[in-house]
Each structure stands twice: as C-alpha cells, then as structure tokens.
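In: Test case, fold it:
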Amino acid sequence: MLLKKIGIAAAALSLSLSLVGCGAKEKASGSDSGKAEKAVTLKLGHIAGEDDPWNLGAKKFAELVNEKTNGSVKIDVYASSTLGNDRDLIEGMQLGSVDFALVAGVLSNFYEPYSILELPYLFRDREHMEKVLYGEVGEQLKADLLTNAQVRGLQFWERTPRQLTANKKVTKPSDLDGIKIRVPEIPASIAAWKAMGATPTPMAFSEVYSSLQTGVIDAQENPLALIESSKLNEVQKYLINTNHVYGYVMLTMSDATYSKLSKKQQKAVEEAAKEATEYENKIVYEQEKELLKKVKDAGMEVIDIDTKPFMEKAKAVQKEFANKSDADKKLYDSIVKTK
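Out: As a prediction, the model looks like this:
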C-alpha cells in the first residue's frame, strides 16, 4: 500500500515537472512575452546621403519602432552606401546580415517583374503611381517579393520624378547620341536609354560621382533629392527635366529578421513603417522647390523640355518587357488599366 502511494506521488511529481518544463520550453521558443523581453539592435542601410528624405524617413522609422516597442527594438541607420550598394543590401537581407534596407529598381534582379516599374513613362503622373503602389497591385508586388526573394516589403515610399543630368545640353533624343549615361543595374533602364539614343553604362550609385568627375560617364539620371544630396551639381552642368520615371523606394526587411521578432514587435514595425511613409512622402514634395533652388544656386542650368519625343522612343521598350513572361504581362496590364 505504501509503495502504491509512493508510486502515485512520484507520478504526480513527474507530471508536474513535465508541465513546468513544457511551459518553460514554450516561452523560450515562441511566446510573445519571451521574445518581447529580448532587446535587439538592427541595421537599416541605404545609398542616399544624410540630408536625403530617405535618410530622414529612415531615422523617423527607427524612432517610431523604438517608441512602439518600448525600446526593445533599436534600429541603427547607415546612409551613403555604408553597408553596401543596393544589390549588397538585398543579398544581406536574404542572408540575415542586413535587417532593413531602402531599395528600388535593383529588386528586379531578385524578382524580375519589378523591372516593369522602372520603365520610363509607364506612370502617367504621381496620382497614377500612388493608385498602383498603394492599391491591390502594390500589395501583390509585396507578396510576390516575399515569396520569390525572402525579402519583406513593408511600404513603398515616394520619390519625385527621375531627371537627367549631363555635361551637354539635351533637348531632344538625338542630343543623346554618344552620351555615356550611368543607369542602375536594371535591364529595363538599360534598354530604354538605349532606345532613346544614349549609351547606357550600368554601375552602382556609389561609383557615380567619381565616374562623372573623371569622365568615365557623361550623364546620369535620378530624382532631384538624390542629385542634390549627392552633390552631383559639382560634376554636372545641366539638369534636364525629363520626368521619365515617377519612382519609388521600398522600405524592406529581411524575412529572417522579421521571423525572430515577437508578434507585438512585428506589429510595431509594420505600424511604424506606415507612419514613416506619410512622413517621408510629405518631406519629398515639400523639399522639391527648395532643392531645385539649391542646384540652381550651385550653378546647374535647369532645362525644361518637350518630353513627348523621348516618350515615343521609350515606349517601344514597354511592350518588349511586358511580354517577357506571364507575370510581367499581368503586372504591366494591371498598371496600365489602373485609373
């Protein structure tokens, strides 16, 4: 009888310890309370300068994440290609060595249909771009990026239109003959500038200033904020308002990093991304007139042109890229049909 009682007691004790052990294991492996207690410091990189709206938006995002997680998630922001160029940043997110990045067209090297977004004169205007990026098409683009590249698209941020800068006056496509223009490592950009008459030279943005300075290239194209913050006025004479791409930059996150955060931290990151988007977008357009004045005061001559001849040349490339695959065609048609 005594042995029986001892056996029952031992069994009860064993069950109790087992339950405690399960609880401890559960907390360590996945409960929000366990993860929320662990403070982490994450890295966010981008290629723009300290004064660029990208950097201001990134710092705001970091500030908001810190507030919303009560300090459990800290984000250090690295500007000016400190963590590498666009491709380096994306590969870093895939490996988990970079946690966040602001990247744009080079995403097409990791999920090809993103090249459609880089086609010159694809978006009719800013309103058209916003309806695409902040609607169903944008949500699908983020989902496809996650599936195909293991990179999580948090939010699209706006940029002012891409403009051409050169050391020669350009007012018509024939003026581009013989001009070596730096373009991002994006097939759509390369093909479009070739169609418009230039000699496109793909290279990382970190190499652009020195390449312009030494004459390796004659021209480049980017939004005004990046032109000014990178001091390209020091090595370029003319700013030509081609308005050829209404563009974006995407606030992205390593899916490996995301999966290590608690649900509360994940929610905080997503909420902070939305708020930072509103902040960055507002700055972009508020600064445009001021930036234009800065480059003029710095000695750049600003030239307004008739964009229709450039548009006609570039549009020949659109169908070529739209028909590369079913996914490309579906995306292209969705964008064109968005009203």
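
In: When you work out contacts or count neighbours from here on, use the C-alpha atoms and nothing else.
Out: OK.

In: Flag every buried residue along stretch 3-16.
Out: Going by neighbour count (16 or more other C-alpha atoms under 10 Å), nothing in stretch 3-16 comes out as buried.

In: Stretch 139-156 too?
Out: 139, 141-142, 144-146, 149-156.

In: Out of those, name the ones that lie in strands.
Out: The members of these that map onto strands under DSSP state E are 151-156.

In: Same list, those, but as JSON lines with distance to Asp175 please.
Out: Output for these, formatted as JSON lines (distance: C-alpha to C-alpha, whole Å):
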{"residue": "Val151", "distance to Asp175": "40"}
{"residue": "Arg152", "distance to Asp175": "41"}
{"residue": "Gly153", "distance to Asp175": "38"}
{"residue": "Leu154", "distance to Asp175": "40"}
{"residue": "Gln155", "distance to Asp175": "38"}
{"residue": "Phe156", "distance to Asp175": "34"}
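
In: One more, please, to line up against the first structure:
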Amino acid sequence: MFTIRRSMLGVALLVMALTSASCAATGSTPAGVTTLTLGHTWSKTDANAEAVQAFADEVQRESGGSLRIEIYPSGQLGDDAEALEGLGLGTVDMWVGGSGVYSQMTPVGQFLVLPYLYDDIDDAMRHYNGDLGRAVQERISRDTRTRVLAFWPRGARHLTLNSAATTPQDIAGLRIRVPENPMILRSWQAFGASPTPMAFGDVLTALEQGALEGQENPLATIDSAGLSVAQSTLILTGHVIEPTAMSIGASAWERLDEGQRALLERIANGPVRDGLLDFVRSEETRLEGELAEDGMQVVRPDRAAFRDRVAGLAERAGPVVTELSAMAEAS
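Out: Sure, this is the predicted structure:
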C-alpha cells in the first residue's frame, strides 16, 4: 500500500513499502535495459514529485530492472508547455503536469479546465477514472503525438487577493494572473476580471510590485510559493478541478513492447495514484488552516454567482468541449 504523509519538517513524503536495494539506480544503463526520460516542474520535495518517484521505483521493481524512468524535476527539461511539446517531438519521453497545458495541442485541453464541472475532487476523479477519462485519453491520442497513461488528482483552484470578494462584482476589472489557456482566459473574463497570462515564476514579484492584484491556483501551490506574503485574502472559489496528466510521447511508446506498455499503464493507475488522492483530500483542510495561520483571511464566496457567470462556456468553445462536457454532466 502506498501512503503519503507529512514529515515533522512539513514536507510531503511518499512512503513505499515495495522498494529494495536490488532496484537502486546506477550511473549506467546495462544492456537490455530501456530507459525513459520524464520531466516535471515540481521540486523533489513536492508531494507530486514524490508520487512520480514512487511510480518510477515501482516500474523498475516490477520490470526486474529492465525498464527504468529517469526523472528530471524542477523544469530541467523545460516548463510544462515545453516538456509537453518535447513529447510530440520525441525529445522527451514522459511528462507529468497540469493537464490544461494540452490546450496548446488540442481542444481537449480547454475541457480539462472547464469551470464548475465537478462537485469536488472525488467527483472529478470518478469521472477521469471512468468512461469520460477514457474518451479524453482517446481524443488526446488522436490529436497529438502523445498518450495520457493516467489522470492523477490535484486540488481545486482558488483565488487570492488583497481584499475580500464574495461575488463576481467584487473582482470587476481586477488584474488576475492566469495560465495561458483559452478556457481559463474566457472564464475570468466572464467573471468580470482582467485575466493576465504570466509565467508562474514571475507571479510573486508582480504581486509585490502591484502589477497584479490577484492570482488563482490550488492551495498547495499558494502555500509552497509563499504567496501569503503578498496576498492577504484567500477566496475559496474552487472554480476548476484540473487533473494532473501522466503522459508519454508516441516515439517512446512505439519503442516499448506490449508488456512494458501494460506495466506502465497499470502502475500509473494503481496505488500511487490512489495514495495521492488520499493525500490531496487531507491536504485541502490542512492547508486552508495553515494559510489562515499565516495571516490570510479565508472567505467563502457565493459560488453559485460565479458559476452562473460561466454558464454556456462549453458550448462556445466548440464541438469537442461541448461533447465532453455533456458526457461529464450525464455521468
């Protein structure tokens, strides 16, 4: 069983009972061993990074060392958009990150950040682990030279500001940093704000200098990035639950035999993913309290008012998003 806990230092650690000295990585690749590169943008101590490491360890263990995942954390292979592009080009074998980045390749990436589509993280993962998830995976494979092996859980996105806000009227015209995604841009325009795409690494400085008035992210990101030093208020909008995608490029997939492919898919959709879901659930409550202790005012807004502002966005995004949205609402 895989579990994720908090250490005494407050760092998310993934504890695996299935490791052994025989599967320790070496500095060279023996004959008959297939090695896949995997890039992500998290630091090694992030819970998501620990889950990726656990996945890699289990792949190596179950393959008897014949299949290895070589992990490059902290954006060593580029940011999410660059690493995902590398999958299509064959310069990167695997990538794990926020699935909305797929908007640069396929309309499905807009669906994955459609606002107020799910009740909570459990509802979202029920959909992504079922028929809807398979339909999304098939469409991504059809539209891109990549394949999503699994969707992993991620906390809901919330808004931070330097003032309280309970309705869309309260954020009218405010400069809110958002990722570069057409659906996210349209969502915040519908809320009445002035969405401002910006690299996340520049956000804290922009907030401190007044170039931005707010930003939106999962609680874990708000906490780990130290945004409470520049933002006084946490507004629990919960407007998007965007899953993490674990993806592999077509070139890498074609190098694998059927057994290796099945192994990757099984482990990606196994106990590591489920352990991460347990962790995300517990972290949502803990982080809300921790950010409040850091001095942030926690506001519970009128979510229905925000939801009403984005009604009909799916239909305006085109047939792919409309079809997937209808499928989600029907299941």
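
In: Superposed, how do the two chains score by TM?
Out: The TM-score (TM-score structural alignment, normalised by the length of structure 2) is 0.84; 301 aligned residues with a C-alpha RMSD of 2.1 Å.

In: What residue in structure 2 is paired with Thr242 of structure 1?
Out: Counting by TM-score structural alignment, Thr242 of structure 1 corresponds to Thr237 in structure 2.

In: quick one, what contacts Gln150 of structure 1?
Out: When the contact criterion is C-alpha atoms under 8 Å, 6 or more residues apart in numbering, the partners of Gln150 of structure 1 are 94, 254-256.

In: Who wins on neighbours among those residues?
Out: The member of the contacts of Gln150 of structure 1 that has the most neighbours, counting by other C-alpha atoms under 10 Å, is Ser254 with 26 neighbours.

In: gap between that one and Asp144 of structure 1?
Out: Ser254 of structure 1 is 14 Å from Asp144 of structure 1, where distance means C-alpha to C-alpha, to the nearest Å.

In: And Val98 of structure 1, by the same measure?
Out: Looking at Val98 of structure 1 against Asp144 of structure 1, where the rule is C-alpha to C-alpha, the gap reads 20 Å.

In: before we move on, what about Ala188 of structure 1?
Out: Look at Ala188 of structure 1 and Asp144 of structure 1: by C-alpha to C-alpha, they are 19 Å apart.

In: ok, now Arg162 of structure 1?
Out: The gap separating Arg162 of structure 1 from Asp144 of structure 1 is 25 Å, by C-alpha to C-alpha.

In: which helices and strands does the helix or strand encompassing Val320 of structure 2 pack with?
Out: Val320 of structure 2 is part of helix 319-330 when elements are defined by DSSP states H and E. Packing contacts for helix 319-330 of structure 2, counted by 3 or more C-alpha pairs under 8 Å, 6 or more residues apart in numbering; DSSP states H and E, involve helix 108-111, helix 131-143, helix 313-316.

In: if we go to 7 Å?
Out: Judged by 3 or more C-alpha pairs under 7 Å, 6 or more residues apart in numbering; DSSP states H and E, helix 319-330 of structure 2 is in contact with helix 108-111, helix 313-316.

In: could you redo those as JSON lines and give each row mean neighbour count and distance to Asp122 of structure 2?
Out: Putting these into JSON lines (neighbours: other C-alpha atoms under 10 Å; distance: least, C-alpha to C-alpha, whole Å) gives the following:
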{"stretch": "helix 108-111", "mean neighbour count": "24", "distance to Asp122 of structure 2": "18"}
{"stretch": "helix 313-316", "mean neighbour count": "16", "distance to Asp122 of structure 2": "22"}
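
In: could you dump these to a markdown table with distance to Ile121 of structure 2?
Out: A markdown table is the format used below for those (distance: least, C-alpha to C-alpha, whole Å):
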| stretch | distance to Ile121 of structure 2 |
| --- | --- |
| helix 108-111 | 16 |
| helix 313-316 | 20 |
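
In: Nearest to Ala164 of structure 2, out of those helices?
Out: Of all those, the one in closest proximity to Ala164 of structure 2, counting by C-alpha to C-alpha, is helix 313-316 (26.0 Å).

In: in structure 1, what residues pair with that closest one?
Out: Here helix 313-316 of structure 2 aligns to structure 1 at residues 317-320, judged by TM-score structural alignment.

In: what about that stretch, how far off from structure 2?
Out: When structure 2 is superposed, stretch 317-320 of structure 1 averages 2.6 Å from its matched positions, counting by mean C-alpha distance after the TM-score superposition for structure 1.
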